[in-house]
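# coordinates only, sequence not included:
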């Protein structure tokens, strides 16, 4: 079982920080397989006893790969679910079972319809009940679980605000199954699924914390850097109603199952020298010294022996003798990451520079998951590569069509219709398409999937904006590539898995351009987001081409998205920007008018993309300055990926 494996790998020192058994895996895929194996073992054990396995199940993106692995076991290994009885955690109130976002539909599509479970054994809260019937339903839901002897296994996710199920902050440990008003953070996180915050239900029925805590076994899954902070609070912080997941510290048979990026804020990952002896590699030294300097608010060169000794770094000091020597080494390493020549400085000594001097004019291929990630995430570097004479290609991996508001699409269609009438170039077919699409948008139900014509219009809007940005930066039309990867083109937030076609499209472009540099969105933290899927496509293509002669001269640089930046100890190239360059980047972002002033998937961050980008870039520059480096207006940061 996971808990036993976790207990074996967690050192006593780690347990002094972690108040819950915590298992770390290299990837969400690996972790999901381990959890699925535990569930399968429970089902088989119950079958051998002639008993039912009573499972509490969760929804959302986190458990999808667990369910996919259970389906695989059913199809390939004969795992039967005939003895399984399930109870889902929650359901949005007022949402019918066939609604796109309904958890009834989710469970049918992700699990129930693909295994041999008895539909009568599948229990999910009813979001369509009249309000006066909800209380009695909730009592009966818990009573049914008790009559079956309780939950044998409860699968959980965790919200960014610490909720489990829809037990929002403030929920009591003895709370019952009930109708719950959703927290603003929860609704903002669901906005993507519903096509905007305004469409997200305000209430949901949720299994109470008391019933969760009474389960014989609880496993909480969490993937990605965006969950790292709340997981740290739940695992290492105090038990508090403001973080409902922290109640699990009181469960006698619980495990938190995390991928490495989600564990980033745990003490054993963030400051491992406080937990146990570490191998003092150059990277670990840089991590420790920059953390110490930023924690104390001191430049690196002002750290003292006493600072090291009093903050858990006496081993490092004993190894190297004096803080002065360590400080100089780390400071020089930080300084050498800064360059105004992201494509390499011609005719320069490049031994201490992040990029090679030769060839002086490089072919550069920038992969942009959406039609604006290039300018938002690395616009200053993008512009500088062009200005410094490199042959820069941009590949827009997806159409980004679902991120265009309906009224924006309607406005463009109306313009085209008026334009055609004005100049007498109407056609019966174009008129019919416009009439049909206008009628569709006028009568579209909340979060209904767009028609093919409307999706094409929205894709054209975003394509035009990307072309405008490239013109602004100075990219010729023949160096702009729209890949429209098929995995994205579902018309829904839920995408298809990457296919051979996706890989081939990316690989063929790389083979055609034969780049010396590739830039790609390195959002490794989110295993289900478009950025991560697009990165997987790039990685696969690069691996397939790895033996090609031109790839021996190709370096792959990763940038982050609009919200987060690489930790400063990981940054290998930092490209500074002047105030004028920051403003020019802002003007480039403004070319994406459909993504301004009321973005479809705004989330909980009300800032526009240009504001997010500038705040992030200024923060990076400020961190370098705090560590004792020169003061710049802003910086874009990159990490090299070795293949």
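Ah, there it is. Bear in mind the structure is a predicted one, so any value in this text is a computation, not a measurement. Residues are numbered from 1 along each chain as shown.

# contacts, neighbours, all on C-alpha from now
Fine.

# got a list of what residue 317 touches?
By Cα atoms under 8 Å, 6 or more residues apart in numbering, residue 317 lies in contact with 305, 308-309, 323.

# now do 10 Å
Under the criterion of Cα atoms under 10 Å, 6 or more residues apart in numbering, the neighbours of residue 317 are 305-306, 308-309, 323-326.

# what do you get for residue 30?
Residues in contact with residue 30 (Cα under 10 Å, 6+ apart) are 24, 65-66, 259.

# pick the one among the residues you listed closest to residue 586.
residue 259 (34.8 Å; Cα to Cα).

# quick revisit: columns distance to residue 357 on top of the contacts of residue 30, output as TSV?
Conversion of the contacts of residue 30 to TSV gives the following (distance: Cα to Cα, whole Å):
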residue	distance to residue 357
24	40
65	44
66	47
259	38
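
# here comes the other one, which I'd like you to weigh against the first:
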């Protein structure tokens, strides 16, 4: 094992298993992992400088390498890391694509790296999205030849797409393929849609280095962040080599490391079912995870699992510790049973020993933090409704304006209504004129962003009023990190954290609910959660914070696994309908939503199906049969 692999082994959590065919390390966070990767790149640059030779880097775009580039920039500015000897080749570019377009990879690389370091402009190589179709074939050959003339890539940084693509080598790519033009897979275009404000704006073609070009690099590091990449990473690391998952070709490269965060690694056998890999140190949490897995695998409820079921599926050591399946089954049944409560704010005058929440104080001050102006009702609308009905002092805090998710057509509709009410309105006329002239992915004017934000506000207030909340308890924080007018947001700042702290200080909550959906480690939900965590860290020494419990809900895309749930709030059929009606108030997000993903169901359908599925999982495990369940996990600070 070379020195870099040893370094990763020491820094991350690494363990060879018979299931894995690619070296990989797992870090607690993408931030921590990105710093380690940046340190390797910096070390290589310095090594090449000492030899007075150029350092040839293959670079990736997308959200995965952003923190790596930030750390390299920091090292340049604070530690004197020079890029004077660095020659870069980017993996890909959309085609056609003007380099000045904010969605171009040329723009991305300069925005995140090149504009901030001392690399020579002539040493930057990025495929051109403006080359003519007639010249494209020869251009790709020349790009490939230039890489080879410099001795090949010393280091190739990669991300991975949900199709298993590396670069834009989509399923079907040949393992010896070179730089070429390619038609993008539909899933790839769906994933790119948020950046382009809709899939219709995403180019259908791209220029990409080939699999063969990537595999010729002396060293390859692939970054995998977030739960949305977990399935394809399992296929890549543990599956067979197949052109349908082009990243599996890296199994045959002798110096590749996959660097993963916890979410991205969650489907690997050694993470998901470690008892199939080696002997386990059985904690109660791991026991529950294992028994849920066994129950689902055998299609048996907890209380019907037998000693033979445990022994046949690699869990005999667990039985040896617990005694019999009978005892273990009852223990796990009770543990899951105790997560269920119809009183998310705690049940007054009740024994709360086996309940997820405290019975006192009977009336709690509660903040529900919602990253966008609809996450509250989409993700926990039934619990929100129940908290209000049960008499708690509930406050809703919308962390961002959500203006980027309002379509131009929706904004134009409201501007025209405003003009009809007041034909002389200068602002309405200016907005109408701007929207009629707007082209491509131009950044909205301040007036248009304001209108789009007001649309989201009015929808939110409609929903909260429907659920019985006083307008005075609705807070619009408009955190500054979000207000860029583009899909790319600013980094979290002290101003953002101060706004959060101010609200917490004002309300002094007994409960906080927040979105714990981390599918995208650079997405708005993650930044909003980081803002909360930073606020809690700053305020945890205050006396009233000792009485504050934090519950995390998931967004529209994923739910907590059954073994992760610490509070399960069942919903009656009537409450499911009330939740649906609250979601309907968010009309700008209901039909033709801009960031639909690859799930064509509307948000309300998607979330109802998810809540029903959670209830079904509980029932299949042997617990009561509910219409729907909303799930939460406690965060300890």
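Good, I have the coordinates. The structure displayed is predicted, hence computed values, not measured ones.

# can you pull the TM-score for these?
TM-score of the superposed chains, computed with TM-score structural alignment, normalised by the length of structure 2, equals 0.98; 635 aligned residues with a Cα RMSD of 1.2 Å.

# returning to that earlier point: from the contacts of residue 317 of structure 1, which two are the most distant?
Pairwise distances across the contacts of residue 317 of structure 1 (Cα to Cα) peak at 15.1 Å, for the pair 309 and 325.

# give the contact list for the counterpart of residue 302 of structure 2 in structure 1.
Alignment note (TM-score structural alignment): residue 302 of structure 2 maps to residue 300 of structure 1. Residue 300 of structure 1 sits next to 289-294, 323-324, 326-331, 334, 626-629 when contact means Cα under 10 Å, 6+ apart.

# quick one, which of those are buried?
By neighbour count, with 16 or more other Cα atoms under 10 Å, the contacts of residue 300 of structure 1 hold 289-293, 323-324, 326-327, 330-331, 334, 626-629 as buried.

# show me the residues you listed that map onto helices.
Taking DSSP state H as the definition of helices, these contribute 289-293, 323-324, 326-327, 330-331, 334, 626.

# quick check, nearest of those to residue 611 of structure 1?
Proximity of those to residue 611 of structure 1, judged by Cα to Cα, is greatest for residue 626, which lies at 22.0 Å.

# aligned partner of the closest one in structure 2?
Taking TM-score structural alignment, residue 626 of structure 1 has residue 620 as its aligned residue in structure 2.

# if I pick the residue lying closest to that match once chain neighbours are set aside, what's in contact with it?
Nearest residue to residue 620 of structure 2, sequence neighbours excluded (Cα to Cα, 6 or more residues apart in numbering): residue 301, at 5.8 Å. The contact partners of residue 301 of structure 2, by Cα under 10 Å, 6+ apart, come to 291-292, 294-295, 329, 333, 617-623.

# could you rerun that using 6 Å?
By Cα atoms under 6 Å, 6 or more residues apart in numbering, the contact set of residue 301 of structure 2 is 295, 620-622.

# again with residue 357 of structure 2
Shown in contact with residue 357 of structure 2 (Cα under 6 Å, 6+ apart): residue 346.

# aligned partner of it in structure 1?
Structural alignment (TM-score structural alignment) places residue 357 of structure 2 against residue 355 in structure 1.

# wasn't that match part of a helix?
No - the assignment for residue 355 of structure 1, made by DSSP: H, G, I helix; E, B strand; the rest coil, is coil rather than a helix.

# show me what the longest strand along structure 1 is packed against.
Looking across structure 1 with DSSP state E, the single longest strand is strand 634-641. Judged by 3 or more Cα pairs under 6 Å, 6 or more residues apart in numbering; DSSP states H and E, the packing partners of strand 634-641 of structure 1 are strand 555-559, strand 573-577, helix 609-626.

# can you redo these as TSV with distance to residue 174 of structure 1?
Shown next, in TSV, are these (distance: least, Cα to Cα, whole Å):
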stretch	distance to residue 174 of structure 1
strand 555-559	45
strand 573-577	50
helix 609-626	40
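
# return the most buried member of the ones you listed.
For these, the largest average neighbour count (mean count of other Cα atoms under 10 Å) is found in strand 573-577, namely a mean of 24.

# which neighbouring elements make contact with it?
Judged by 3+ Cα pairs under 6 Å, 6+ apart, strand 573-577 of structure 1 is in contact with strand 634-641.

# residue 110 of structure 2: how many residues sit nearby?
Neighbours of residue 110 of structure 2 under the rule other Cα atoms under 10 Å: 13.

# show me the contacts for the counterpart of residue 491 of structure 1 in structure 2.
Matched across to structure 2, residue 491 of structure 1 falls on residue 485, judged by TM-score structural alignment. Contacts for residue 485 of structure 2 (Cα under 6 Å, 6+ apart) come out as 443-444.

# many thanks, we can stop here.
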